[in-house]
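S.K.: quick one, fold the following:
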Amino acid sequence: MASAGAVIAESTTGVYGIRPSDSAPSNSSISSFNSQVCWQPTMAQQSQESSPAAEPFILKLPHPYLTAYSVTNAAAHGQPKTYHIHLSAAHANGNGIPPPTPLHHDGLSFGDIAFLAADSIPPKGDNSSWARARRSPYVTVSWIEDRPSIPQLWLVAYALVSLHPFAESLRVLFSGNDASSLISELYSTGLFHPHPQGSNASVAHDGHMLLRGTFWQGAASPFGARPVWVPNLDASNKPITSEYPPYPFQVAPSTQFPALPRHTMHPARRPKPAPGSVIYSRWIPHLQEHFTMIALDHTNDEHLRLFNVWQNDPRVAAGWNETGTVEQHREYLHRLHEDPHVLTMFAGFDGVLFAYFEVYWAMEDHMGAHYLASPYDRGRHSLVGDTRFRGPYRVSAWWSGLMHYMFLDEPRTWNLVGEPAVTSSTVLAYDFAHGFHVEKLMDLPHKRSALMMVNREKFFTLSPFVWDGEKKVRPSLDALAKL
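M.R.: Next comes the predicted model:
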């Protein structure tokens, strides 16, 4: 492959299955969505309650469960909102399996977010962790009778983070039986954190901090050791229930001599997932669809056909230079299947495949020769084969989803890297929007590239998992991006 940049040209010619009408949500629906479920840190919004949703807010679990839940306001008109999470058979597609433990709790509810009164908010000049916590929106979670389980509180956190995706943190107050023991257990998962203490012991520090970034890292995920969005499934997409400690660190040399004069020392890598298995899945509320990635199966005729069609599309070939016959592509994919440093995958929305990705370990890749790679740094190559899946409202889902997978699959991964051509303004703009910066310029034999980099802390601080409603991604102010 000659190019490491993503191919996302705005061509109107598609090459694979798509729904009859696939357009961006209307301005009115996006405005409604933002007013109902998004929090923007402005003073005007701090003084207002969010408007009631016109219909239930739908949440779904990722694969292989796909369980649907509705978040509804049960309060009478004019009364403070009281939200309940219920199973929603009307929105279930019937293809999932029941979760191993119930996540809904009929006696569990939460209110609307609110802010402290103006005279109780710390001054702007105080940026201590205590002051930031006091400025965060707060919400009360209540239950009657039995105390909820940790998985049931995880579902509430999922609802809160999805309803208020721009809130970096929420201050949560618990009200119900045995709350103290629940809080202690929640702290042990990392999903909730104690309210920071102020410099004055007499100041208020009520509530417990739900951090958006720790939620998206998988804290308190209810289905085993791996975060819910990166399931451990077999080739038939059934959960692998046996669990072991994290894959150990062990140095393993690799050499490509004499084919290439390349010798590398790097950590031993965990075996690849089963070909054909779902390796990432996330419900996208603004699309009302699941974004999913599956491990490519080079022995699957349909996978091979799709790869061959896309690589022979002139638009894709201009960036990848991998045109060829079915047999040549069979050999290409087989070679990558045997290469432990590369994982190939397809991506789709609700089962309709539209893109192909290659995820690699940077130390064993040629990228490792251009910067001081850390042992678990990863990079990716991307192409969108079906250009009808274009536009920021879709790219925001899959661009962040691919990055999310790379960080979650190996918790020791600190940096993600890329090498798009410096002339790829659209690719660069999407990278910048998701936290990347230009580390330096690289003059490769076939192009001048930008070494793009983003670290784990920055990505999860931004948590760029929601479309902001803009029709066009903004360019960067980075001076190197303009060279």
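S.K.: rest of the way, CA atoms for contacts and neighbours
M.R.: Will do.
S.K.: following the strand or helix carrying Ser109, which helix or strand comes up?
M.R.: Secondary structure assigned from DSSP states H and E places Ser109 in strand 108-110. Counting by DSSP H and E, the next helix or strand C-terminal to strand 108-110 is helix 129-135.
S.K.: next helix or strand past that next one?
M.R.: That would be, after helix 129-135 and using DSSP H and E, strand 138-143.
S.K.: alongside the first, I'd like the structure of this one:
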Amino acid sequence: MPPADAPADPGACPASRAGAGTEDTLDLQLTDELLALLAEEAPVPHGGAQETPAPSCGPQDSVLLDRPAEWKPVTTPAGVFLLVPVRPERDLALISRWMNDPAVAAFWELAGAEAVTARHLMPQLDGDGRSVPCLGVLAGVPMSYWEIYRADLDPLARHCRVRPHDTGIHLLIGDVGRRGRGIGTTLLRAVSDLVLDNRPRCTRVVAEPDIRNTPSVSAFLSAGFRYSAEVRLPDKRAALMIRDRAHRDQL
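M.R.: Sure, this is the predicted structure:
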């Protein structure tokens, strides 16, 4: 995410090191087989017998993320905000236009024809729902793009210390007129609150902005995240930012 409330990083597959201050985490080195197993997890009812897993139908009905399509709008100081899962036939042109903004392209690296953005979206839209691309709608206007994802089922988990049900956030603010006004901080807090309110098993919301982007890191800090570690990814050095459920009311 460049300027404090503009585009977010793409969150590509990390390759890392987690620094000090992360002893409260669980170091899960996940293989493809374990990722597949976790994707099939199902709740255990009170009687102790395991229920048949509910089918995961991709981002529109993502069981793995507790169905973001059903999350309610929230009132923020900037207006009523709602996450709306992406529909390519409706949203591709808009998201592609945002990706071609130089400030966004510098971090997401998805400038070009609509097909470039489509190739980024389709694995999520056709997947099992472990990552859900959404439009952020503020006061009735689509103005940002979000990816809500299961960090423990993401390649990130192979390289960073994660906990089961850790939930990741990627963000870009496409509306240029809303950048640099503190909107990013406001929405980061709102969306991380949405995650914690709707995902009771999630104890932490995580993000990995480019460590060189001081305004972005500052926005996360202002939104109640803490800096946990520097993580070396294939395409960048990232600041691992964490918002803890246990401290959400204090930060």
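S.K.: quick check: TM-score for this pair?
M.R.: The TM-score (TM-score structural alignment, normalised by the length of structure 2) is 0.72; 207 aligned residues with a C-alpha RMSD of 2.8 Å.
S.K.: still on that earlier bit, whereabouts in structure 2 does the strand holding Ser109 of structure 1 align?
M.R.: The aligned range for strand 108-110 of structure 1 in structure 2 is empty, by TM-score structural alignment.
S.K.: packing partners for that strand?
M.R.: strand 83-87, strand 138-143 (3 or more C-alpha pairs under 8 Å, 6 or more residues apart in numbering; DSSP states H and E).
S.K.: give me the angle between the longest one and strand 83-87.
M.R.: Using axes from the mean of the first three to the mean of the last three C-alpha atoms, to 10 degrees, the direction of strand 138-143 of structure 1 lies 50 degrees away from that of strand 83-87.
S.K.: what number of residues lie near Glu457 of structure 1?
M.R.: 12 (other C-alpha atoms under 10 Å).
S.K.: and what of Gln256 of structure 1?
M.R.: By the measure other C-alpha under 10 Å, the count of residues near Gln256 of structure 1 is 11.
S.K.: name the element Pro151 of structure 1 belongs to?
M.R.: Per DSSP H and E: helix 150-163 holds Pro151 of structure 1.
S.K.: quick check: what element follows that helix along the chain?
M.R.: As assigned by DSSP H and E, the chain's next helix or strand after helix 150-163 of structure 1 is strand 169-175.
S.K.: corresponding residue for Arg158 of structure 2 in structure 1?
M.R.: Taking TM-score structural alignment, Arg158 of structure 2 has Ala369 as its aligned residue in structure 1.
S.K.: so what's its match closest to, chain neighbours aside?
M.R.: Once flanking residues are discounted, Ala369 of structure 1 sits nearest to Met363: 8.0 Å by C-alpha to C-alpha, 6 or more residues apart in numbering.
S.K.: repeat that for Thr255 of structure 1.
M.R.: Using C-alpha to C-alpha, 6+ apart, the nearest residue to Thr255 of structure 1 is His263, at 4.4 Å.
S.K.: dump the residue contacts of the one you found.
M.R.: Contacts for His263 of structure 1 (C-alpha atoms under 8 Å, 6 or more residues apart in numbering) come out as Pro253, Ser254, Thr255, Gln256, Phe257.
S.K.: just to be sure, the residue nearest to Ala369 of structure 1 is in a strand?
M.R.: No - assessed with DSSP: H, G, I helix; E, B strand; the rest coil, Met363 of structure 1 is coil; it does not lie in a strand.
S.K.: surely it and Pro375 touch.
M.R.: Yes - in this structure Met363 of structure 1 lies within contact range of Pro375 using C-alpha atoms under 8 Å: 6.4 Å.
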